[in-house]
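**Student:** Using only what follows, build the 3D model:
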Amino acid sequence: MADTNYDVIIIGSGPGGYVTAIRSAQLGFKTAIVEREHLGGICLNWGCIPTKALLRSAEILDHANHAKSFGLTLEGSMKADVKDVVARSRGVSARLNGGVGFLMKKNKIDVIWGEAKLTKPGEVKVGKSSKPVVEPQNPVPKGVKGEGTYTAKHIIVATGARPRALPGIEPDGKLIWTYFEAMKPAKMPKSLVVMGSGAIGIEFASFYRSMGVDVTVVELMANVMPVEDEEISKFARKALEKRGLKIITEAKVTKVDKAGDSITAHVETKDGKVSQIKADHLISAVGVQGNIENIGLEALGVKTDRGCVVIDEYGRTNVPGLYAIGDVAGPPMLAHKAEHEGVICIEKIAGVPGVHGMDHRKIPGCTYCNPQVASVGLTEAKAKEQGRDIRVGRYMFNANGKAIALGEDNGMIKVIFDKKSGELLGAHMCGAEVTELIQGFVVAMNLETTEEELMHTIFPHPTLSEMMKEAVLDAYGKVLNA
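**Tutor:** Prediction:
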C-alpha cells in the first residue's frame, strides 16, 4: 500500500510551490506536491517564461528592422512567422517543465497528480483533475501518485491565480482573449484592443506592436502601469506611443460587440464621451484573482479577503498547520515573491534561526515591454504621502556611453532617498535591460545601504549600470557625466 503520510504537502507546483517543496526536502521533511495540470504552474507554462520568449522574438525583429542604423544591410524583408514564434515559446516552456520534473526526482519529492481539497486539518483529498494532466515525460518524477487521501502536519496552499473577468466582457477564447489565447495566436491579427495596462497588458501590447499589429490600450487609471512612479509611467507612455501604440487613459471598455471575425469595443472616457474601436480581438488584462474556490477553505474557516487567503509575514493562516504563499495569498502577484515567501514559510516551520518575515517594500517589479520598466520601494508620491523629507536623483540614458553604443539611449533612472538618514527608499527605471539592473538597488536596500556607500561603490565602465551611481550622485548634487 502506498505511503500517504507526509511532513509537508504543498498544493500547487508553480514557482512558489515547487521551490518551497525543494527547500522543504533540503530541510529533511518528507514532502509531496499536488498538481492538477502541469509542473511549473502558470508562470512557467503560460506566464513569465513563455511571454519572455515571445518578447525576445519581438526584440530581435525590432533590432532587425533598424539594422541600417547599425551600419548593417539585411537582404530581403524581415517578417515574423507566427507559427514558429509561438512554437519557440512553447518549446522553452516544455524544456523548463521537464526541468521541474527532474528537480522533484532529484530531491525525492513525491508528485501527486489530481485536484486537492482540504477535508480537515492535516488532511488533503486528491480527486480526478478537471483539467488535462500534462505529465513531464523526461524524466518522470519519483513516486508519481494520484487520487486518494493524504495527511501531513503542515499543508501549504500555493494554488496561484487566474485572469480576472469583467461582467459582460468575459473572455470566450475566440474574439476576447486572456493571456492564454494571446500567447498562442493561430495567426497574427491586424488590430487589437488591450483592456488594462498592467504588466500583462503592456507586455502583450508591446509584443503585438513589434509584430506590426495596430494596438490600442485602454486604461482606467490616469497612467499606464499605474503601480509605477508617475514620472516613469509618463516616460514609458511617451516611448510606447513613439513606437506606434495608441493609449487611452482614464477610460473604460463598457461593452464589446462581437461580429463574425471582429469586435467593437465601446470606450467611455472620464468626461462621459463614448467612442467605438473596431479590432480583430480584445485582450482582457484587467488583473488576476486568487484560486481559492473549491479547495475546502470555507469548511476549515480560513480567513480570506478580496479573493485571497489572509496570512501573516510567515505565510501562516488563521488555521494551525495551514499556510498559503504566492498569488493566492495576495499581491504583489509575482513569481519571485511567491518563491521567497515559500522559503520563508518552510524555514519558519523548520525553526531555522534568523528567518525574517516578508518585507513587501523590497519586492522588485519588472515589466518586459519595449522599453522595459523596473522598480523597487516607494514611489515619489508614496514617500511624500508618508511625510518623508526626500532627495530625488535622475539620470538619462542619452548621457551614457554604453546605451548610446547599443543604440538604446532612450531611458531614465530615478532614485529616492530619505534626506535625513540617507536611506534608499525607492528606485525606478525605464529603458534597455533595466529588469536586469534593478537587482543592484534591491540588494542595496536589503543591506540598508546609504547614499554614501553607493557613492563609494565602483561601477564598471562602460556599462548601463554606471547610470545607477550617477542617479545617486544627482540626488546629492554630485553628478559627474551630465
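
**Student:** okay, CA-based contacts and neighbour counts for the rest of this
**Tutor:** Will do.

**Student:** Helices along this structure, start to end?
**Tutor:** 15-26, 41-46, 48-65, 82-106, 179-182, 199-210, 230-242, 297-300, 335-350, 380-385, 401-406, 434-446, 451-455, 466-475 (DSSP state H).

**Student:** Show me what counts as buried in the fourth one.
**Tutor:** Neighbour-count burial for helix 82-106, with 16 or more other CA atoms under 10 Å as criterion, is recorded at 82, 85-86, 88-90, 92-94, 96-105.

**Student:** between it and helix 48-65, how big is the angle?
**Tutor:** 140 degrees (axes from the mean of the first three to the mean of the last three CA atoms, to 10 degrees).

**Student:** Now do helix 82-106: which elements does it pack against?
**Tutor:** With contacts taken as 3 or more CA pairs under 8 Å, 6 or more residues apart in numbering; DSSP states H and E, helix 82-106 sits against helix 15-26, helix 41-46, helix 48-65.

**Student:** Highest mean neighbour count out of these?
**Tutor:** helix 15-26 (a mean of 25; mean count of other CA atoms under 10 Å).

**Student:** Sequence B follows; please return its structure for comparison with A:
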Amino acid sequence: MKQYDCIIIGTGPAGQKGAIQAAKLGKRVAIIEKNSVLGGAQINTGTIPSKALREAALYLTGANQRGLFGSTHHVKKNITIADLTAISQQVIRHEWEVIRKQFERNGVELIWGRAEFEGPHEVRIQTADATEIIAADKFLLAVGTKPARPSHVPFNEHTIFTSDEIVCLDHLPKTMIVVGGGVIGTEYACIMATLGVRVTLVEGSNRLLGFLDREISDAFQYHMRQKGITLRLGEKVSKIEEVEIETGRFRHLVQAQLESGKTLRAETLLYAVGRQGVCKSLGLDRVGIEFDDRERLIVNEQYQTNVDYVYAAGDVIGFPSLASTAMEQGRRAICHAFGVCDVGNYNTSLFPYGIYAVPEISMVGKTEEQLTTEGIPYESGIAHYREIARGKLLGDDSGMLKLLIHQETHKILGVHAIGTGATELIHIGQAVMALNGDAEFFINNVFNFPTLAECYKVAAYNGLNKLNHVR
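**Tutor:** The predicted model follows:
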C-alpha cells in the first residue's frame, strides 16, 4: 500500500492549490480526480466556460463598443453556437495543460479514479479495470458541488437544463426562461440577452443578488431591463413541463407555471436554483465525518471537519463558493494541517466578490445597508464612468464606482463597482482597505491617465466634499 503525507480528493481550485502548497512544504502528495479531465467545475462547466462564453458574446456582438461606435455596431451578424464554444474550448484546453504542468513541476502525483474512504486513513480508488488502496496522514476534501436537480423538474439537457448543460447547447434559442436570480442565473441571463435571446428571469426574492449594495443591485436590475430581460421578482415556479402549442404549426415549448397563476413559455429553460454537494459517495461514515442535508461539509476556522486530520475547502463547505476563495481555503487548510502558522493576513471581510454579468459587478467590504444596521457613520463617494476619460473611450457611460467612507476617520469601509472592468478595479480598494487606508490616499495618489482607476480619486473627492460641505 502506498503511503503519502497528504491525499487530496478533487482537482478543482481548492484541490489544486492545496496540493501544490503541500508539495512546496516537502510533503509526498497524491491528488485524485474521478472525471476524465482536470479542474472540476471551475474549468469544465462553471467559471471558465461561462466567462469564455461571456467574452465571446461581448466581442462578437460588439456590445462593449456600442457606446463609442453606435448601437448598430456588430463584429459578426449571424452568431452560431460554434462561434461561442470554439473560444471556450480553446481556453479550457489551455487550463488543463497549465494544471497538469503545475502538478508535474511540483511533484504532485495525479491519480485518476473514484475515491472512497476504506478506513480512517485509507482511501480506495476505483477505476474501470482496477482497484487500489492508498493511505495518508492528512486529507483534504475538495470535491465541489453540482447543480441542484429536483426530481419534479423534467430535465432533458436540451430544452430544460442546468448550468452544466447550457454550454453544450447545439443551437442558440430565440427565447429562454431562467429560474433563479442568483449569481449563475443572472450571469447567464445577461449573456443570453446580449446574444439576442429573449430572456425572462424568475426569482423568489423581491430583488436580485441581495448581498449586493442596494444602489448597485437597483442599477443592475435597470441594466437588465434595458437589455430586454423581463424580471419576474417575488415569484416562484410551481410546475415546469414541456407542452405542444399550435400557432399555425405545432411547436414544442417549455412551460413554467408560477404560484401567482402566471404562465411563461419559451423554447428553453435554465434551472439555476442552488447547488448540491457530492459527499455521500465518499464513504465518510467509515471515518465518522458529518455533512448536512445538502451534502456539504461543516468545518471550523482552520477548515477541519469534525475529524481533525480531514480538512475540506471550496464549494463543498458552502458560502461564498467562489473559485478565488476556494484557492486560498485549500492553501490555508494544508498549511494548518502541517503546522505552518505564518500564512499572511486573512480577513474574510475583505474577500472580493465578482459577478461576471453584463455589466460586471464587484464589491469588497460593507454595504450601505450593513453599515446602517451596525450604526457605523459613513458617507458615500461616487464616480460615474461618464466623468472619466477612459470610460468615454470604452463607450461605457453607465458604469460607476462607490466608496463608503467613515465620517470621522475617513477609513474606507466598502467599495462597490458596476461596469466595464469592475472585477479588476475592485482590487485597488481591497488593497487600501487591507492596509487600513483612508480616502485621502486616493486624493494624494497619482493614477495613470486615462484609466478607470481615476474613479477612486473622483469618488474620494465626492465623498470628502460631502463631509466638508463643499461642492
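
**Student:** care to give me the TM-score?
**Tutor:** The TM-score (TM-score structural alignment, normalised by the length of structure 2) is 0.91; 461 aligned residues with a CA RMSD of 2.5 Å.

**Student:** I'd like the helices of structure 1 as TSV, with distance to T4 of structure 1 appended.
**Tutor:** Putting the helices of structure 1 into TSV (distance: least, CA to CA, whole Å) gives the following:
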stretch	distance to T4 of structure 1
helix 15-26	16
helix 41-46	23
helix 48-65	33
helix 82-106	17
helix 179-182	34
helix 199-210	39
helix 230-242	51
helix 297-300	21
helix 335-350	20
helix 380-385	49
helix 401-406	56
helix 434-446	40
helix 451-455	53
helix 466-475	52
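
**Student:** Identify whichever of the ones you listed lies nearest to E35 of structure 1.
**Tutor:** helix 41-46 (8.4 Å; CA to CA).

**Student:** Mean deviation, that closest one versus structure 2?
**Tutor:** Compared with structure 2 after fitting, helix 41-46 of structure 1 deviates on average by 0.8 Å (mean CA distance after the TM-score superposition for structure 1).

**Student:** What are the contacting residues of that helix?
**Tutor:** 12-15, 38, 48-50, 90, 93-94, 96-97, 160, 179-180, 183, 335 (CA atoms under 8 Å, 6 or more residues apart in numbering).

**Student:** likewise stretch 375-395 of structure 1?
**Tutor:** 228-230, 361-366, 412-420, 425-429, 438, 441-442, 467-468, 470-476, 482.

**Student:** With stretch 71-81 of structure 2 instead?
**Tutor:** 59-63, 65-66, 169-172, 195.

**Student:** Count residues in the vicinity of the aligned partner of E341 of structure 1 in structure 2, would you?
**Tutor:** Residue correspondence to structure 2 (TM-score structural alignment): E341 of structure 1 is matched to Q329. Per other CA atoms under 10 Å, the neighbour tally for Q329 of structure 2 reads 25.

**Student:** Q329 of structure 2 contacts A14, doesn't it?
**Tutor:** Yes: Q329 of structure 2 is within contact range of A14, at 6.4 Å (criterion: CA atoms under 8 Å).

**Student:** Would you mind grabbing the residues shared as contacts by these two?
**Tutor:** Contacts common to Q329 of structure 2 and A14, judged by CA under 8 Å, 6+ apart, are 313-314.

**Student:** is it possible to export the contacts of stretch 71-81 of structure 2 to a markdown table including distance to G234 of structure 2?
**Tutor:** Formatted as a markdown table, the contacts of stretch 71-81 of structure 2 follow (distance: CA to CA, whole Å):
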| residue | distance to G234 of structure 2 |
| --- | --- |
| Y59 | 33 |
| L60 | 34 |
| T61 | 32 |
| G62 | 33 |
| A63 | 30 |
| Q65 | 34 |
| R66 | 33 |
| L169 | 29 |
| D170 | 32 |
| H171 | 31 |
| L172 | 28 |
| L195 | 26 |
